[in-house]
Structures are given as structure tokens and as C-alpha cells.
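Trainee: predicted model, plus sequence, below.
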Amino acid sequence: MKTRTILTITAAVMATGAFAQGKSVTIASWGGSYQEAQSKALFEPAAANTGIEVKQETYGGMSDVRLQVSSGQVTLDIVASGSGSAARAAAEGLLEKLDYNVIDVSTFYPGLYTDYCIGGDVFSTVYAWNTNTYGENGPQSWADFWDVEKFPGSRAYRGKVAGALEGALMADGVAPADVYSVLDSEEGIERAIDKIRELKPHISVFWTSGAQHAQLMKDGEVDMTTGWNGRFDNAAKDGAKVAYSFNQALLDYDCFAVPKGAPNRDTAMMFLNEISKPEYQDDLPKYITYGPTNKAAYETGEITADVAAGLPSSPANAAMQLPVSLDWYAKWETIAAEMYQEMLTE
């Protein structure tokens, strides 16, 4: 029976490789340690196992997709995206509907895939601090991050609206459960922006990429910053004096989408199915501390209990966090981004 199973698997792999012969996909992600982790855990092994040639690029996000789709010159087949940005892009008609007859999500966590985007990892937007400045006793809430008397020093903050407003409202006393209700109006958005405006004299840098906020901590350029947990963990491995807390963090997921008019749409669906399998996702935490979206990845034995305890999606860590609302981003991100940009240029 075991021999027959092995032969069946081997035959399936050979058939897939034969079917994929001569096929290729172009994937765009955000570079730095994040794309390196994706490449090692997902893209390169899946390419080897399927025979699909993978061409990798870095890009600036859905604004690049919008430009390609509007010009009718789409060169990207798969893009990495934040879940909120993908929701808005889907609402704009920039993405292909995913084919779940090809892509198997039967063992995915609920809510970590949509008609237009399939989750690739779970991450947290956290506040982090320089341990040379504060030791291990850094801020433990967004109110602490805003408290320049208790925690004097320079800050860095997100230069885009995604993940920027929620913490500001919690710093202003809004309970996590009420954050998106308050943000469901221009007045609520302005309240959050006013709170950031209050901190602005202490913000040295408004960062625009994960590589940038990680480098800020490596260089000791600021005393605390917001950013993505996995980037900070990798910076710490490289010698950065950085720590962070999951308390009041924003629990979110990155996903993969297919731009409207992708030149290799069908191959993209095949490749998304491949990299969504648990035997790939269970390798991602080896390179960056983001959790898998396929819950079966926790059952392969590759992710130890110790590693799982440090991932954003572990039960204890998830319980402390505010899940990001995709509905809010689909409805409000464009308006909020314009209001946020006005504040940045004041």
C-alpha cells in the first residue's frame, strides 16, 4: 500500500511537471527579508516541484497594478498584497477572480482568503522599541507609544494610511472593539489623524516599506517605531537592538492576487494552489516569523511548539490583538489616504 502511494505521488508530480513544461509566472513582492523568505519557502521549491519558471520582481503595491491594468499593459501574473489593499483593488476591478476549483483552500483558516486574494501569511503590525534606549521595559500599549514624557525619544511611523489610524485611536482611549465603529465616518478618521498630528513633532521618519523600518532599528536611528513583527525579528537576528509587544497589535494577513488581464492567468492559478499547500507554508517561519494561513501547516511537524508560540496567529498572541477590518479598508481607504496625505504634507 505504501509503495503504491509513493508511486501515485511520484506519478502526480511527474504529470504536473509535464503539464507545466514551458509555463512561467512573473511574481511581484516587496523585497527585503520578506521576499527572501517567500522565495526560499514558497517560490523556489514550488518552481522546482512543478516545472513552472518563476520570474521575481519587486514593486510598489497596488498602484503599480492599477497603472498596468489601466494602460492595458499587464506584465505581472501574481502580486503579494496587504489584505486591505487587495480588498480595495478588487472593488476597483483590478483583480482576476481566483479559481477555487484549482486552488485548494479546504484546510485554510476561515476568513484568510477571498474571491480575489488568497492568504499567504499572517502577520502583526506592532510598536517596537530600541532596547538600548528602554531596555526590555518599552511601551506596552499605544498610549505608551504616544507618551513622550514616560518614553522620551524619537519615533518613526507609517507613511501610508494602512495600519496607521487604528493605533492612534487606541492611544486616544478608544477600546479595540470600537475602533472600526469610530473610524466609520470622516469625523472618526479625522480624530485618528489629529492624534497622529499631536505626535508628529516627535516623529523623525514616516516609513514607507518594511525594509526601511527594519533598517531604522538596525541603525538605531529612532527609539521606537511601528512596523511588522517578522521584519523586527529578522533585524534582531542581524544584531538590531529591538523588541516589540503583541498587545493591541493589528492582526492582519498578506495575500496573493492575480492582476486583471494577467498574461499567464491559468498558470498563476496552478502556482497559487502549489504554494498554498502546507508543505510549503510550514517552511515560512524558518525565514520570517509570520504564521501560515493553511492550518494544516501546523500538523506537518515542521513548526515546533516553541516557534508556534512566537507567531502572530498563535492563540495566546492573537487574543491580544485587533483583527484588521477588510470591510473598512474597502469602504474608506481611498478617502482616509487622501486625508492622511494632507496631514503628512502640512
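Mentor: Structure received. As the structure is a computational prediction, the values presented were derived from the model and not from experiment.
Trainee: please make it C-alpha for all contacts and neighbour counts, starting now.
Mentor: Will do.
Trainee: dump the residue contacts of residue 161.
Mentor: Counting by Cα atoms under 8 Å, 6 or more residues apart in numbering, residue 161 touches 333, 336-337, 340.
Trainee: you'd agree residue 254 is in a helix?
Mentor: No: assignment of residue 254 by DSSP: H, G, I helix; E, B strand; the rest coil gives strand, placing it outside any helix.
Trainee: do you know how far it is from residue 205?
Mentor: Between residue 254 and residue 205 the computed distance is 24 Å (Cα to Cα, to the nearest Å).
Trainee: over to residue 324?
Mentor: Counting by Cα to Cα, the gap from residue 324 to residue 205 is 24 Å.
Trainee: how close does residue 138 get to residue 51?
Mentor: 48 Å.
Trainee: who's more crowded, the two?
Mentor: Each of residue 138 and residue 51 has its neighbours counted (other Cα atoms under 10 Å); residue 138 has more, 23 against 20.
Trainee: so that one, which of the three states?
Mentor: Note that with three-state DSSP, the state of residue 138 is coil.
Trainee: wait, it touches residue 127, no?
Mentor: No: contact status for residue 138 versus residue 127: not in contact, 9.5 Å apart, counting by Cα atoms under 8 Å.
Trainee: between the two, which contacts overlap?
Mentor: Common neighbours of residue 138 and residue 127 (Cα under 8 Å, 6+ apart) are residue 244.
Trainee: point to the residue nearest the middle of this structure.
Mentor: Centroid-nearest residue in the chain: residue 254, 3.5 Å away (criterion: Cα atoms, centre = their mean).
Trainee: what residues are up against that residue?
Mentor: Contact partners of residue 254, counting by Cα under 8 Å, 6+ apart, are 80-83, 119-123.
Trainee: just the ones of the contacts of residue 161 in helices?
Mentor: 333, 336-337, 340 (DSSP state H).
Trainee: now render those as JSON lines, adding neighbour count and distance to residue 88.
Mentor: Output for the ones in helices among the contacts of residue 161, formatted as JSON lines (neighbours: other Cα atoms under 10 Å; distance: Cα to Cα, whole Å):
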{"residue": "333", "neighbour count": "19", "distance to residue 88": "8"}
{"residue": "336", "neighbour count": "22", "distance to residue 88": "12"}
{"residue": "337", "neighbour count": "16", "distance to residue 88": "12"}
{"residue": "340", "neighbour count": "23", "distance to residue 88": "17"}
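Trainee: check it against this one:
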Amino acid sequence: MKHCTATIAIAAALAAGAAHAENREVTVASWGGSFQEAQSKALFEPAEKAGFTVKQETYGGMSDVRLQVSTGQVSLDIVASGSGSAARAGAEGLLEKLDYSVIDVSSFYPNLYSDYCVGGDVFSTVYAWNTDTYGENGPQSWADFWDVEKFPGKRAYRDKVAGALEPALMADGVAPEDVYEVLSSEEGIERALNKIRELKPHIDVFWSSGAQQAQLMKDGEVDMTTGWNGRFDNAAKDGAKVDYSFNQALLDYDCFAIPKGAPNKDAAMAFLAEISKPEYQDDLPKYITYGPTNKAAYDTGEISAEVASGLPSSPENAAMQLPINLEWYAEWEQVAAEMYQEMLTE
């Protein structure tokens, strides 16, 4: 009887071990190209050494998740997403709530994780300027960006509401810490839109993509524009006469989310816990000029002071910026987007 009991116990242990191994398999979807290549080298491939089996796919964003969830055919365990898209998808019921008793975010920057997505990298929406036009003494605030007398020249601005209203309010004198409180009403949104209307005669282009914002600066088509810091870094490497400032920039992030009904939800949660560790995130800047979301990644010795000085989430640069508020986007973006599009077509 003892032998039989021992045999059963061993069999149970082996079965549990097999289940555990099986549950370390995850399918991760991202956007391909150099971005996913950087994620793969810094995060996904090292996680395989920690015992995960990682299948990588590319996908078309949350519209793909919406289709999978609505048809009950969910094949993805983890998806890379923009923070705003994840906030909306979470509010829509397309994502699993993340378990922060499993995923340690105790050393993350505030506002770089939410109920439905955990930050994977940090970027900034900044104002950039043509150094041939203004030299090194370009605008140093959103008020400067709006000041067409002090800084005459052609502007470019985003054609979507995300990251467009906050700069307008700061240019109108609202303190960064009060921006989202003011925006939490139609009157506040209208105030931001009125400030953009003020600048509109000087906006030659409303850009629609990161590639376009970089090309505008490379071609010298505009003298200053809003956009994403990494795009301007790449443009500068390609010879563009461009510089930018992190002062009053919007601190934003890409994140990882788990689709509702993911086949390997528990493994996905463990995988996100693994790649959120500082010893993974400190490798990101080796492959792409985005910063880690985990502050502790700056303490491992892998990120030099020189490299850190150019990253959005370095302590010095982060302190100058306004972290985007995902709760605001989840609640107000649809209303604000409709009002913004009306303003664009006036």
C-alpha cells in the first residue's frame, strides 16, 4: 500500500511538473520591424532562458484582439499595445485584469502601468525644432511653441487627439499637474481646442504618423513639430537638422496586455512578471532609444550615464514631463476625439 501511495505521489508530481512546463508556453504578438526585434533581443529571448517557450507573431493592433475575443477564438496570450489603446480595450472588456501580486511593479514609475496593461518601454511626445532655423536655442516650453513672434516659422501638429490637448493647455498657462483635471469637462476640452485654433494659421501640416513627423524635419518642410523623441533621434542620425526638449513633454509608454480568454493566462502573467524585471529592461536601450518603465533598471550598471541622459524615463528627464493619464483617456477620449475632428475641419 505504501509503495502504491508513493507511486501515485510520484505520478502526481510528474503530472504537475508537465502541466507547469506546458503552462510556460506563451504566444506574444507585437508590431514587427525594428521595434519587435528590440523587444525580442532584450525581453523575449532572455525569458526563454528562464524556462518560457515563446512563440512570436505580428498583429494589427487591438482590432485583432477585438475580433478574437468577439468570436471566442483567442490565440494570443500577450499583445504589445499603445497605452491609450490598451486603456480603451480594457474599458471595453477585451482584456484580462493584470495580477500585480504576481507582476512586481513596486519600482515602476507611477502611471506607467494600469489594471489592464503593464509598461514595456517609455517614449515622449516632445516639441522638436529645426536647428538651421533656430540654432540650439529652440523652444523650451509649449508656450514657446505657440509663440510665433519669438519663434516665427511653420508648425506641424498631430491630426489625432492623443497627445494634442495637453500641450495646448500648458501653452495656455495651466500647470502640468492640473491639465487632466481641466480636461475632464467639455469646457476644458474646448479651452484646449481654442488654443489650437489660435495656432492653426501657422500649422502647415497635421501629421498622421511617426514616419511623417520625422520626414517633415528631414526635408525641412516645417520649422517645428510635435512628435515622438525616438523618431527625431533616428532622423538626426540620418542627417536631419533637428533637436528637441523633454521639458513639459508627455511621458507615454507602450505596454503589454493579456487578451480576454487567453489560452495560457497564468503563464502570460508569469511571463510579464519576468520581463518586467530590471535585468531585462536595462537591455532595451541597447537596441532602441526608448527607456525602461522600471526605475530599478537604471541601478544595474548596464545603462551608462551618457545613454540615460537621452532616455525619456531617466530620472532627470522624467521629472520634467507630464505622465499621460490613462483613466482620462478611457473616459474622455471618444468625446474629445469627436470635438478635435470638428475643429480640424472648420
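Mentor: Sure, I can see it. Only a predicted model underlies this, so the values are computations on that prediction, with no experimental measurement involved.
Trainee: got a TM-score for the two of them?
Mentor: Laid over one another, the chains give 0.83 as their TM-score (TM-score structural alignment, normalised by the length of structure 1), with 329 aligned residues with a Cα RMSD of 2.8 Å.
Trainee: hmm, which two among the ones in helices among the contacts of residue 161 of structure 1 are most spread apart?
Mentor: 333 and 340 (10.0 Å; Cα to Cα).
Trainee: hey, where'd the strands end up in structure 1?
Mentor: 24-29, 53-58, 78-82, 118-130, 155-158, 203-207, 224-228, 242-257, 322-323 (DSSP state E).
Trainee: flag every buried residue along the second one.
Mentor: So that's strand 53-58 of structure 1. Across strand 53-58 of structure 1, burial judged by 16 or more other Cα atoms under 10 Å covers 53-54, 56.
Trainee: so how far is that strand from its chain's centroid?
Mentor: Averaged C-alpha coordinates place strand 53-58 of structure 1 at 19 Å from its chain's average position (Cα atoms, centre = their mean, to the nearest Å).
Trainee: by contact count, what packs against that strand?
Mentor: Secondary-structure packing of strand 53-58 of structure 1 (3 or more Cα pairs under 8 Å, 6 or more residues apart in numbering; DSSP states H and E): strand 24-29, helix 44-50.
Trainee: tell me which of those is the most buried.
Mentor: strand 24-29 (a mean of 21; mean count of other Cα atoms under 10 Å).
Trainee: and the contacts of it?
Mentor: The contact list for strand 24-29 of structure 1 (Cα under 8 Å, 6+ apart) reads 35, 52-59, 61, 75-81, 264, 267-268.
Trainee: buried ones from those residues, can you make that a ChimeraX selection?
Mentor: Entered in ChimeraX, the line below selects the buried ones among the contacts of strand 24-29 of structure 1, by 16+ other Cα under 10 Å:
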select :35,52,53,54,56,59,61,75,76,77,78,79,80,81,264,267,268
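Trainee: what sits against residue 47 of structure 2?
Mentor: By Cα under 8 Å, 6+ apart, the residues touching residue 47 of structure 2 are 271, 274-275.
Trainee: okay, those in JSON lines with neighbour count next?
Mentor: Shown next, in JSON lines, are those (neighbours: other Cα atoms under 10 Å):
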{"residue": "271", "neighbour count": "27"}
{"residue": "274", "neighbour count": "21"}
{"residue": "275", "neighbour count": "19"}
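Trainee: from those, which is closest to residue 91 of structure 2?
Mentor: Within the contacts of residue 47 of structure 2, proximity to residue 91 of structure 2 (Cα to Cα) peaks at residue 271, which comes in at 23.2 Å.
Trainee: any idea how far residue 126 of structure 2 is from that closest one?
Mentor: 32 Å.
Trainee: likewise residue 165 of structure 2?
Mentor: For residue 165 of structure 2, the distance to residue 126 of structure 2 (Cα to Cα) stands at 13 Å.
Trainee: ditto for residue 322 of structure 2
Mentor: Distance of residue 322 of structure 2 to residue 126 of structure 2, given as Cα to Cα: 11 Å.
Trainee: what touches both of the two?
Mentor: 248-250.
Trainee: got the residues you listed as TSV, with neighbour count and distance to residue 113 of structure 2 columns?
Mentor: Supplementary listing: those in TSV, determined by neighbours: other Cα under 10 Å; distance: Cα to Cα, whole Å:
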residue	neighbour count	distance to residue 113 of structure 2
248	26	21
249	31	19
250	26	15
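Trainee: redo those residues as CSV? Include distance to residue 296 of structure 2.
Mentor: Below are these laid out as CSV (distance: Cα to Cα, whole Å):
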residue, distance to residue 296 of structure 2
248, 23
249, 22
250, 21
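Trainee: related to what we said a few turns ago, nearest to residue 154 of structure 1, out of the helices and strands packed on strand 53-58 of structure 1?
Mentor: So among these, strand 24-29 is nearest, using Cα to Cα, at 29.8 Å.
Trainee: next one: the closest one to chain centre, how far?
Mentor: 17 Å.
Trainee: also stretch 214-221 of structure 1?
Mentor: Using Cα atoms, centre = their mean, the offset of stretch 214-221 of structure 1 from its chain centre is 20 Å.
Trainee: same question for stretch 277-293 of structure 1.
Mentor: 13 Å.
Trainee: please apply the same query to stretch 213-231 of structure 1.
Mentor: When distances are taken as Cα atoms, centre = their mean, stretch 213-231 of structure 1 is centred 16 Å away from the chain's centroid.
Trainee: quick one: the aligned partner of residue 223 of structure 2 in structure 1 from residue 96 of structure 1, how far?
Mentor: In structure 1, the residue matched to residue 223 of structure 2 (TM-score structural alignment) is residue 223. Remark: distance between residue 223 of structure 1 and residue 96 of structure 1 (Cα to Cα) = 42 Å.
Trainee: same deal with residue 292 of structure 1?
Mentor: Distance of residue 292 of structure 1 to residue 96 of structure 1, computed by Cα to Cα: 23 Å.
Trainee: with residue 122 of structure 1 instead?
Mentor: Taken as Cα to Cα, the span from residue 122 of structure 1 to residue 96 of structure 1 is 22 Å.
Trainee: look at those two and report which has more neighbours.
Mentor: residue 122 (22 against 18).
Trainee: wait, the more buried one touches residue 293, no?
Mentor: Yes: with contact defined as Cα under 8 Å, residue 122 of structure 1 reaches residue 293; the gap is 6.3 Å.
Trainee: helices along the stretch 51-200 of structure 2, start to end?
Mentor: Taking DSSP state H, counting those that start in this stretch as the test, the helices found in the stretch 51-200 of structure 2 are 62-71, 83-91, 131-134, 142-146, 165-171, 179-183, 186-199.
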